[in-house]
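Visitor: how would this look folded up:
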Amino acid sequence: MSSFLRDLSLSAATAGFVAVLVGFTSSVAIVFSAATALGATPAQTASWMWALGLGMGLCSALPSLWLKKPVMVAWSTPGAAVLATAAASGGFTMEQAVGAFVLCALLITLAGATGAFERVMDRIPMPIASALLAGVLARFGLDAFVALRSDFGLVLTMLLVYLVGRRAWPRYAVPVVLAAGTLFATLQGRLQLQGVSLALTVPQWVTPEFTLGAAVSLALPLFVVTMASQNLPGVAAIRAAGYTMPISRIITLTGAATLLLAPFGAFALNLSAITAAICMGREAHEDPARRYTAAVSCGAIYVVIGLFGAAVAGVLTAFPRELVVAIAGLALLGSIGGGLAAALKDEHHREAALITFLVTLSGLSLWGIGSAFWGVVAGTLALIVQGVRRP
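Guide: Predicted structure coming up:
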């Protein structure tokens, strides 16, 4: 712990908070929609936050402290979307859904324990992986500037402060931008903190019920989109940042944690890409060996969210949407640029990498599987075609 406190910095702690702010506010509504579609009571919805918060927090903080590298775990946002859609049309009970969570967790654990997923990732060329990451993150960069249309004053202020900050105090540019945006929103009366009350969340146990319908309609799609749309770009983020980690063990850990917390509402935990890029970039710390403190800070905040789910959720969602979008885009600029530079550096892979980037950025979704997977498929297909020699 003493080494962690010695390595911790304001920029790393802020990166951890920004990662939570971006990850939570951008997708918590989808998680609530999934819980509602399954007929969850308010107490069960709070229990979902408890389980997901503890799962993400402990699976991020503990491995990061152990490895001294930034391990970032999040909930499966596309998985929550799949649950919301399938539950609304399939009429599944909460017990059947929890049974599907358990089956999905077993499949994730198996994919990690056997090393099958890591072997697949090892066959993807680095330019393709970098283009995949850049495509996933670029949408946030675009949204930051699109937000100028809905709140010109706030976003322009944050942009100007960022440009000055990058010139004057580059390590602390993002914390200063966050402070400036919060102050601007406060002066406008835009922070909605009314009704926030501090209370511990009480976890609610739901006994799983296993049915063939839930296994086919919930568990399998949840597993596929979690691995293809979340874990795949998550590994790309790790490798693009230059870190070497025991991927299979971390995947196994996320599966085991999901298995333990599934009866309380943890539907799927996985590697993060977007929030990982925030904590793994230069904005977190100039020294890559000290960026793990950003992941630990992020994990600690997630644990607090789990313990005080309703109160912390109210605080985080009180920030204006434009502030969250702008801070996300600005914090990810370095990772987007680094991903594009690595993707386009090798002329032999350049066109395939560009195809990967564009397909991923397009947001294409087929059969419930997101654009991250199809970007890799398109880029790999381009590599194969270009690699065939003409007679």
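Visitor: from here on, contacts and neighbour counts on C-alpha atoms
Guide: Fine.
Visitor: Just confirm L110 contacts T252, I think it does.
Guide: Yes. Proximity of L110 to T252 meets the contact threshold set by Cα atoms under 8 Å, at 7.2 Å.
Visitor: between the two, who's got more neighbours?
Guide: T252 (23 against 18; other Cα atoms under 10 Å).
Visitor: any idea how far W374 is from W169?
Guide: From W374 across to W169, the span is 39 Å (Cα to Cα, to the nearest Å).
Visitor: Comparing the two, which shows the higher neighbour count?
Guide: Neighbour count, other Cα under 10 Å: between W374 and W169, W374 has more, with 21 against 12.
Visitor: Please tell me how far the most centrally placed residue in the chain sits from I108.
Guide: In the chain, the C-alpha nearest the mean C-alpha coordinate belongs to S272, at 3.8 Å (Cα atoms, centre = their mean). According to Cα to Cα, S272 stands 15 Å off from I108.
Visitor: With P42 instead?
Guide: 28 Å.
Visitor: Same drill for these two, tell me which one is more crowded.
Guide: The neighbour count for P42 versus I108, taken as other Cα under 10 Å, is higher for I108 (27 against 12).
Visitor: surely the more buried one meets R249?
Guide: No. If you go by Cα under 8 Å, I108 and R249 don't touch, sitting 11.1 Å apart.
Visitor: one more to line up against the first:
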Amino acid sequence: MMRGLLQPVSTGIVAAVTGFASSFVLVIAGLRAVGASEAQAASGLLMLCLLVGLTCIVLPWYFRMPISFAWSTPGAALLVAAGASTDDFGATAGAFMVCGALIVLCGLWPALGRAITSIPKPLAGAMLAGILFPICLAPITASIEQPLLAIPVILVWLVLFRLAPRWAVPAAMVTAAIGLGLTSGTDWLTTPVASPALIFTGPVFDPLVIVSLGLPLFIVTMAGQNVPGFAVLSTFGYHPPPRPILVGSGIATVLGAVFGAHSINLAAITAALMASPDAHPDTAKRWIATVSSGFTYLVLGLAAGLATALVAASPPVVIIAVAGLAFLGALVTSITSALEDPQHRISAIVTLLVTVSGVSIGGIGSAFWGLVIGGAMMLWLGEGRTKARRTKARRVS
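Guide: As a prediction, this is how the structure comes out:
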């Protein structure tokens, strides 16, 4: 019995540690970019760990399926890119709540979910690529500005990406922490923020922040996390009902928003690990891996304060560089998705360029305008009608 449990339990622990280590720096950097203090950022990371842990325990246990959850890593990247949108963390919390409410609405009203997931793939991919592009440039920038810290991080990542890809980013983060310790000492270990605590932030519903941050966060979370998450589960033969998953993760996002948590959603990358034979040869026992990851996230939440203190004590460009290394694969995937169809390449490139520009019009950020202008370009060029005509022609033939 114990031998049968060892494989899924250990797989869940590895998945949780990998998911946490590969993206917590981006979460903290993103929350800080949209107005959070160090203590509020630590609270947000702690709340995310608690919510991910609970959802990974409750729903898989109930459905006996490896339904795994995570925080929205593309959403955290969006926060970094949308830093100019607001420095009022109360307004940010309000935008997070709106995002969560829309996810709940997708679960209760399937037509909305279909509308969001029907955003043309090239535009969604281009918007995500535009969000990730500046972050993926950070390793280059850091190598020039902080070579003693950045170059060892990049070299460690390169070696492990060849030998053990799953551990490349966590090892890069450990290398960054060692470098910080050698150059700056260990005073960050004893800062007040190193002790995790939940801090309530009263939400403020600012229409401009909701449009420039809340709506793009909702779209990125649905298109970049929930849809791939369902696809991964389907690939391994699992077909859970969407409603409880979307409603549950949406409610978790609403509740977590006032403590700094930005978004909870289905996992995609780590989901493939826990839903595959790596977790257990028996498909009926793989849910144990997800529950194991949930308990691991609850424990990892205790490190949220130290993680925030480390990020706060590090040169920002080095921290973003680690995140940039983690997102190179996602950038390649999103650019490939955006440019796959030759008919949509101009619209996709326009979407990417507007998003990368960081332009803010009327207080609304570039991710929103990238989608709007890219969609307008697609309509102007008649790309949607061209695709419809090709589909009709194939049906006739």
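Visitor: All the strands of the stretch 201-350 of the first structure, residue numbers only.
Guide: Per DSSP state E, counting those that start in this stretch, the stretch 201-350 of the first structure carries strands over the ranges 269-271.
Visitor: which non-adjacent residue is nearest P63 of the first structure?
Guide: Counting by Cα to Cα, 6 or more residues apart in numbering, P63 of the first structure lies nearest to V71, which is 6.3 Å off, once chain neighbours are set aside.
Visitor: and the counterpart of the one you found in the second structure, how many neighbours does it have?
Guide: Counting by TM-score structural alignment, V71 of the first structure corresponds to F69 in the second structure. Close neighbours of F69 of the second structure, defined as other Cα under 10 Å, add up to 30.
Visitor: Confirm for me that F69 of the second structure is in contact with I269.
Guide: No. Counting by Cα under 8 Å, F69 of the second structure stays clear of I269, with 10.4 Å between them.
Visitor: thinking again about what came up before, got a list of what the match of V71 of the first structure touches?
Guide: 52, 55-56, 264-267, 271 (Cα atoms under 8 Å, 6 or more residues apart in numbering).
Visitor: which among the residues you listed gets closest to T11 of the second structure?
Guide: Closest approach between the contacts of F69 of the second structure and T11 of the second structure, by Cα to Cα: A271, at 10.8 Å.
Visitor: measure the closest one to V174 of the second structure for me?
Guide: With Cα to Cα as the criterion, A271 of the second structure and V174 of the second structure are 24 Å apart.
Visitor: All the helices of the stretch 151-300 of the first structure, residue numbers only.
Guide: Using DSSP state H, counting those that start in this stretch, the helices of the stretch 151-300 of the first structure run over 152-168, 173-187, 212-214, 220-226, 232-240, 247-261, 274-280, 292-307.
Visitor: Need the contact partners of the fourth one.
Guide: With Cα under 8 Å, 6+ apart as the contact definition, helix 220-226 of the first structure has outside contacts at 76, 78-79, 82-83, 104-105, 107-108, 268, 270, 368-370.
Visitor: Determine the number of other residues adjacent to the counterpart of G374 of the second structure in the first structure.
Guide: Matched by TM-score structural alignment, G374 of the second structure corresponds to G379 in the first structure. For G379 of the first structure, the neighbour count with other Cα under 10 Å is 30.
Visitor: G379 of the first structure is in contact with A352, isn't it?
Guide: Yes. Counting by Cα under 8 Å, A352 is a contact partner of G379 of the first structure at 4.7 Å.
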